[in-house]
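Q: what shape does this take:
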Amino acid sequence: MPATEPERLVVDDYVRHLNTALTSHNASLPAEERTQLRMAVGRDAAEVDRLIGADAPRRIFRANKDAHLVLLLTDGIHADVVAAQGHTSPQEFVNIRIREKEFLGNVWVWTPRHDLAFVVRPDESRPRPILTDLYGPVDARQAVLRGGAW
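A: Next up is the predicted model:
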């Protein structure tokens, strides 16, 4: 994407028009001939490449045979564009954790009119604080607790 393009237009308007075009293109095609597009938006080319190559978009397409588009946003793009500038439907984004080669990070996923809750696997979701101490959240999922007198 050229640096002169406003990110909000790409992440919101362009993606919606692209989905409309893909839907129209795929309407009369048999399932095995339909185009399914993985699109990632970030500020680092290597990071975008890892998002495109990750398993999460493939799982979305396997689970939603009629999906035409999967949009993946880096945390920075989501924070700067979706959260800060507004988006037509920010509640439709799902936050997942992706590990792909040397990339490990939180990514925001959007697929028009599809439920993405199944995409979040326990090993990819953000750690949920189970205990808190004076210094902040503690992830105690791997803790071994023993009974007995304290």
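Q: when you work out contacts or count neighbours from here on, use the C-alpha atoms and nothing else.
A: OK.
Q: buried ones in the top helix by length along the chain?
A: Looking across the chain with DSSP state H, the single longest helix is helix 15-26. For helix 15-26, the buried set under the neighbour-count rule, 16 or more other CA atoms under 10 Å, comprises 15, 16, 19, 22, 23, 26.
Q: what angle do whichever helix or strand comes after that helix and helix 15-26 make?
A: Sequence-wise, the next helix or strand downstream of helix 15-26 (DSSP states H and E) is strand 37-41. Taking axes from the mean of the first three to the mean of the last three CA atoms, to 10 degrees, one finds strand 37-41 and helix 15-26 inclined to each other by 170 degrees.
Q: what packs against strand 37-41?
A: Strand 37-41 makes packing contacts with helix 45-53, strand 69-74 when contacts are defined by 3 or more CA pairs under 8 Å, 6 or more residues apart in numbering; DSSP states H and E.
Q: how about this one, so we can line them up?
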Amino acid sequence: MQRAKSVLDCYLIYLSKLGDRDGHITPVTNSEEVPFDIKRVFYLYDIPGGESRGAHAHYECHQFLVAVSGAFEVLVDDGKSKRQILLNRPDCGLYIPPGIWASEVNFSSGSVCLVLASHAYNEKDYIRDYNEFLTFSQKLK
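A: Down below sits the predicted model:
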């Protein structure tokens, strides 16, 4: 059984930024820059300014979020404590382990959120009801 996660288990990872005035590239390699093997990649875009996304947790899936364009905040919640983390650089992302409720909020217009995930999509891995999440997180304590 997995242990209870804390909002302190969510942390920023600064990625390599290679380049010069002609442009930059930021590489991401399985289990090197992020602490898991990447099985799925997707991105959120065309989100109206000020809107929110996410608002769920995962039983098993790890995620890494990057604001590749624009800015947004990520509200992470472990059932007891909450933290709000600003993402606004394409060379810095937020690691979110399973068992953490996460909501992406306050998108600036034109933002793009890149998500790297440790698992392929599986609806059964999602906890979409906050009360169900609280029950789950209490069982792990």
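Q: can you calculate the TM-score here?
A: Taking TM-score structural alignment, normalised by the length of the second structure as the basis, the two superposed chains have a TM-score of 0.29; 73 aligned residues with a CA RMSD of 5.0 Å.
Q: most packed of the helices and strands packed on strand 37-41 of the first structure?
A: strand 69-74 (a mean of 24; mean count of other CA atoms under 10 Å).
Q: what does that one rub up against?
A: For strand 69-74 of the first structure, the surrounding residues in contact (CA atoms under 8 Å, 6 or more residues apart in numbering) are 15, 19, 22, 36-42, 51-52, 57, 60, 106-112.
Q: switch the cut-off to 7 Å
A: 19, 36-42, 51, 57, 106-111 (CA atoms under 7 Å, 6 or more residues apart in numbering).
Q: got JSON lines for the helices and strands packed on strand 37-41 of the first structure, with distance to residue 132 of the first structure too?
A: JSON lines is the format used below for those (distance: least, CA to CA, whole Å):
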{"stretch": "helix 45-53", "distance to residue 132 of the first structure": "32"}
{"stretch": "strand 69-74", "distance to residue 132 of the first structure": "28"}
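Q: these: which one's closest to residue 98 of the first structure?
A: helix 45-53 (7.7 Å; CA to CA).
Q: and that closest one, what does it pack onto?
A: Judged by 3 or more CA pairs under 7 Å, 6 or more residues apart in numbering; DSSP states H and E, helix 45-53 of the first structure is in contact with strand 37-41.
Q: relative to strand 69-74, how tilted is the strand it packs on?
A: Angle between the axes of strand 37-41 of the first structure and strand 69-74 is 20 degrees (criterion: the same axes, to 10 degrees).
Q: angle of strand 37-41 of the first structure against helix 45-53?
A: Going by the same axes, to 10 degrees, strand 37-41 of the first structure makes 150 degrees with helix 45-53.
Q: that older thread, spatially, which two of the buried residues of helix 15-26 of the first structure are the most separated?
A: Maximum distance among these (CA to CA): 16.1 Å, for 15 and 26.
Q: coming back round to it: out of the helices and strands packed on strand 37-41 of the first structure, flag the one nearest residue 133 of the first structure.
A: strand 69-74 (29.9 Å).
Q: which helix or strand lies directly C-terminal to that closest one?
A: Counting by DSSP H and E, the next helix or strand C-terminal to strand 69-74 of the first structure is helix 75-77.
Q: which positions within that next one qualify as buried?
A: So for helix 75-77 of the first structure, counting by 16+ other CA under 10 Å, buried means 75, 76, 77.
Q: for the second one, give its distance to residue 21 of the first structure.
A: Between residue 76 of the first structure and residue 21 of the first structure the distance, using CA to CA, to the nearest Å, works out to 27 Å.
Q: and the first one, by the same measure?
A: Residue 75 of the first structure sits 27 Å away from residue 21 of the first structure, going by CA to CA.
Q: before we move on, what about residue 132 of the first structure?
A: 48 Å.
Q: which one of the contacts of strand 69-74 of the first structure has the most neighbours?
A: For those, neighbours were counted using other CA atoms under 10 Å, and residue 51 has the most, 28 neighbours in all.
Q: may I have the residues that are in contact with that residue?
A: 40, 72.
Q: if we can go back for a sec, list just the nearest of the buried residues of helix 15-26 of the first structure to residue 97 of the first structure.
A: Using CA to CA, those come closest to residue 97 of the first structure at residue 15, 22.1 Å.
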